[in-house]
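Undergrad: pasting the structure only:
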């Protein structure tokens, strides 16, 4: 008899108590996915996976241990619990570990309003292959595209359930649907590549496969003839496709785990300016149909809308229970976890205040500089915020794009960079991170 994720999680708690655990929590993830890749108008790879993964965390006082498995048979659950308790007895004490108190737990949530799972029937493997073929054909139809290295479509669902001996029990289902394409232009040493893709919770929201392929092809062709830019100090415009990476660095530096370790360039900046005064960074885990939405975190605490940065000022850290206890602060309801590790702080949906200018306006105003559309590698000093990344994109002179560029490095200091960003108004509202193109003046470019 097949058990539901909820039933398995409660079985895990029962066997943990019987094995001698003082407290425990269990997470069970039941999922399935189908992915299809095509090449040259024919199927190249198809994969289907189904499985149930489960994790058990037990506590003996302030000692804890975690075990995981993909086998939900009763004898396996008992063995997991016994092994976890034996491991916990040998583990060092952690004064900051432990489950949430009952008065911290979420007691009511509206899962329907979040629309995390598409009620429409799952697409067939044939439908996925047709999307991938359409995407490839659309890219190849763009003049100048010589090949498509990757055209793919996928669909997946998973059901998550969390239960703990403090009385919390809750779960939700999530679906995802995606199409992607990587196109290549030119030949030999002059080959260039670019991509496009879309991923949505609901099939009906997904952009057309033809549009995705065509966009990937057009972008690849635009890269033909790329060369190194000048070396010097220039304004840099981070395209909306990659601008969220800058905000990602701010989020990493304001993560409670990094703050508790003292390994963050923001550690002494609480209550200080982190962005320009007219900008705010808002986290909202309750946006419908968005991948980062959830009704509760991985410790059973309610998720909440909050201003990480408000009117330029850094308001607080992103905390789970453990990092909050280390910093003598309350959790912000941002715990995330998989089946084989403990909870850790993580951010949900983010949106940065948009500007009142278009990307074209910012290009016009920047004069001569670099429009970055792709980045590779990174050297980020977590303690100082010193920033260096490989980049490619387009050179801009007198406000006009003149030619593609590659093999350059952009550098600066994140603390200074983020306080000087100028946002455009082109952010895509359906993404989990809604961040527009961002202009930063006076960055260091290393090219020729």
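TA: Nice, thanks for sending it over. Source: prediction; values computed, not measured.
Undergrad: can we go C-alpha only for contacts and neighbour counts from here?
TA: Noted.
Undergrad: What's the separation between residue 71 and residue 160?
TA: According to C-alpha to C-alpha, to the nearest Å, residue 71 and residue 160 sit 16 Å apart.
Undergrad: which of the two has more neighbours?
TA: residue 160 (19 against 14; other C-alpha atoms under 10 Å).
Undergrad: want to compare, so here's the second one:
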């Protein structure tokens, strides 16, 4: 991983680009550089299959002329003046967008905290190779594991450099390290696959590769010889934390201001109403020190603050960028994310806050039900809330996990699922979306 993290030169070029855009006729402009540095190693059955290394600084310039806006992108080494003139020429012939604008000057971040997002530890390709091999070897050593789908290790960092025509200049970098492994148990048509991984901002905080491998091996051997179960209604389904995080992502998508503005969210008319059970809350906090998705300011230069998006079951906020907020008659809450030349709202460190019951007691309280460890397919309609996913996991009988289950489908409507959700207390906040184990009552299970 490159040790070059100084952004001063890029910030200077971004500021020059804005000045040139203003001289070319732009009323306002912002320039952003999305930075990335990464290296990775993948192995399979004890041999290196691939190594990758990349460094990118991608420039984007956005200019405004009245209500007209245009954006252009370029790689380092481009001609600043030519890019600025091109963007302005494009804006002059663009259709008007009544909501496109820079963030209000009053909302810009003038001072922001050090969130300790960057670990400058130098990780060599050899260290990555050894970690990947160790994870795979530990997984293959678990009795019953028959093959490997591969293991990998990675190190990298990324960040943002932003300058605007109304005075904002800022930059930050965040590191990211990861280990992963995927293995197989069984033979022929009876093969099953599972995996484990860890991802952290700080290299020293990563789980030991051998521990990751052991967990992956132990997970996969439990899945051998799965069965189908009878079709049933009013089944209690428990979501393992790995799939629970994805489910919370559906909630985030439904309260995204862009989806609300497009009228493509089934919660678009639910602001101020109860959408989760009383007592449940979902928080979003961009300012957690060493948080996996923390950022000192958003893609428009606005500092966000911790928000309780859903409080005691009541919907309190949408995720908002400046343009989305204007479209909805609101103000940004610092959730704008740069995606190429566009800005759209998104969550930061999002968490379904935990309950008081342990996952073991939650399983015992179910009696008979279904514990889901993996979901398949994309059967979620965010306009209506209809939910139907293929699932694998374990049958719960008399409050205990028993035999593995596959080739079943779980279905309901997200509105009803949200109101029937009961969380356990085992939240792990090392991921950008955090969720504990939780149970949802009253689902339909389609089996044999």
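TA: Arrived safely. All of these numbers come straight from a predicted model, not from anything done at the bench.
Undergrad: and stretch 72-90 of structure 2, which residues are buried?
TA: 72, 73, 80, 81, 83, 84, 85, 86, 87, 88, 89, 90 (16 or more other C-alpha atoms under 10 Å).
Undergrad: And for stretch 325-345 of structure 1?
TA: 325-327, 329, 331-340, 342-345.
Undergrad: coming back round to it: redo the buried residues of stretch 72-90 of structure 2 as JSON lines? Include distance to residue 227 of structure 2 and secondary structure.
TA: Below are the buried residues of stretch 72-90 of structure 2 laid out as JSON lines (distance: C-alpha to C-alpha, whole Å; DSSP: H, G, I helix; E, B strand; the rest coil):
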{"residue": "72", "distance to residue 227 of structure 2": "54", "secondary structure": "strand"}
{"residue": "73", "distance to residue 227 of structure 2": "52", "secondary structure": "strand"}
{"residue": "80", "distance to residue 227 of structure 2": "63", "secondary structure": "helix"}
{"residue": "81", "distance to residue 227 of structure 2": "65", "secondary structure": "helix"}
{"residue": "83", "distance to residue 227 of structure 2": "60", "secondary structure": "helix"}
{"residue": "84", "distance to residue 227 of structure 2": "62", "secondary structure": "helix"}
{"residue": "85", "distance to residue 227 of structure 2": "64", "secondary structure": "helix"}
{"residue": "86", "distance to residue 227 of structure 2": "61", "secondary structure": "helix"}
{"residue": "87", "distance to residue 227 of structure 2": "59", "secondary structure": "helix"}
{"residue": "88", "distance to residue 227 of structure 2": "62", "secondary structure": "helix"}
{"residue": "89", "distance to residue 227 of structure 2": "63", "secondary structure": "helix"}
{"residue": "90", "distance to residue 227 of structure 2": "60", "secondary structure": "helix"}
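Undergrad: Just send the residues you listed back as TSV, with distance to residue 396 of structure 2 too.
TA: As requested, these are exported to TSV (distance: C-alpha to C-alpha, whole Å):
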residue	distance to residue 396 of structure 2
72	55
73	53
80	63
81	66
83	61
84	62
85	65
86	63
87	60
88	63
89	64
90	61
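Undergrad: what secondary structure does the nearest residue to residue 431 of structure 1 once chain neighbours are set aside sit in?
TA: Nearest in space to residue 431 of structure 1, with sequence neighbours left out and distances taken as C-alpha to C-alpha, 6 or more residues apart in numbering, is residue 290 at 6.9 Å. Put simply, residue 290 of structure 1 is coil when judged by DSSP: H, G, I helix; E, B strand; the rest coil.
Undergrad: Please report the distance of residue 290 of structure 1 from residue 249 of structure 1.
TA: From residue 290 of structure 1 over to residue 249 of structure 1 (counting by C-alpha to C-alpha), the distance is 21 Å.
Undergrad: Check residue 398 of structure 1 too.
TA: In terms of C-alpha to C-alpha, residue 398 of structure 1 sits 31 Å off from residue 249 of structure 1.
Undergrad: So the two - more neighbours on which side?
TA: A direct count of neighbours by other C-alpha under 10 Å for residue 398 of structure 1 and residue 249 places residue 249 higher, at 18 against 13.
Undergrad: all helices for the stretch 101-250 of structure 2, in order.
TA: 125-140, 209-221, 241-254 (DSSP state H, counting those that start in this stretch).
Undergrad: and residue 47 of structure 2, which of those is closest to it?
TA: Closest approach to residue 47 of structure 2 among the helices of the stretch 101-250 of structure 2 (C-alpha to C-alpha): helix 125-140, 8.0 Å.
Undergrad: angle of that closest one against helix 209-221?
TA: 30 degrees (axes from the mean of the first three to the mean of the last three C-alpha atoms, to 10 degrees).
Undergrad: Check how far helix 125-140 of structure 2 sits from its aligned residues in structure 1, on average.
TA: Once fitted to structure 1, helix 125-140 of structure 2 is off its aligned match by 0.4 Å on average (mean C-alpha distance after the TM-score superposition for structure 1).
Undergrad: That helix corresponds to what range in structure 1?
TA: Helix 125-140 of structure 2 corresponds to residues 125-140 in structure 1, going by TM-score structural alignment.
Undergrad: Tell me how far the matching stretch lies from the chain's centre.
TA: Its chain's C-alpha centre and that of stretch 125-140 of structure 1 lie 26 Å apart, by C-alpha atoms, centre = their mean, to the nearest Å.
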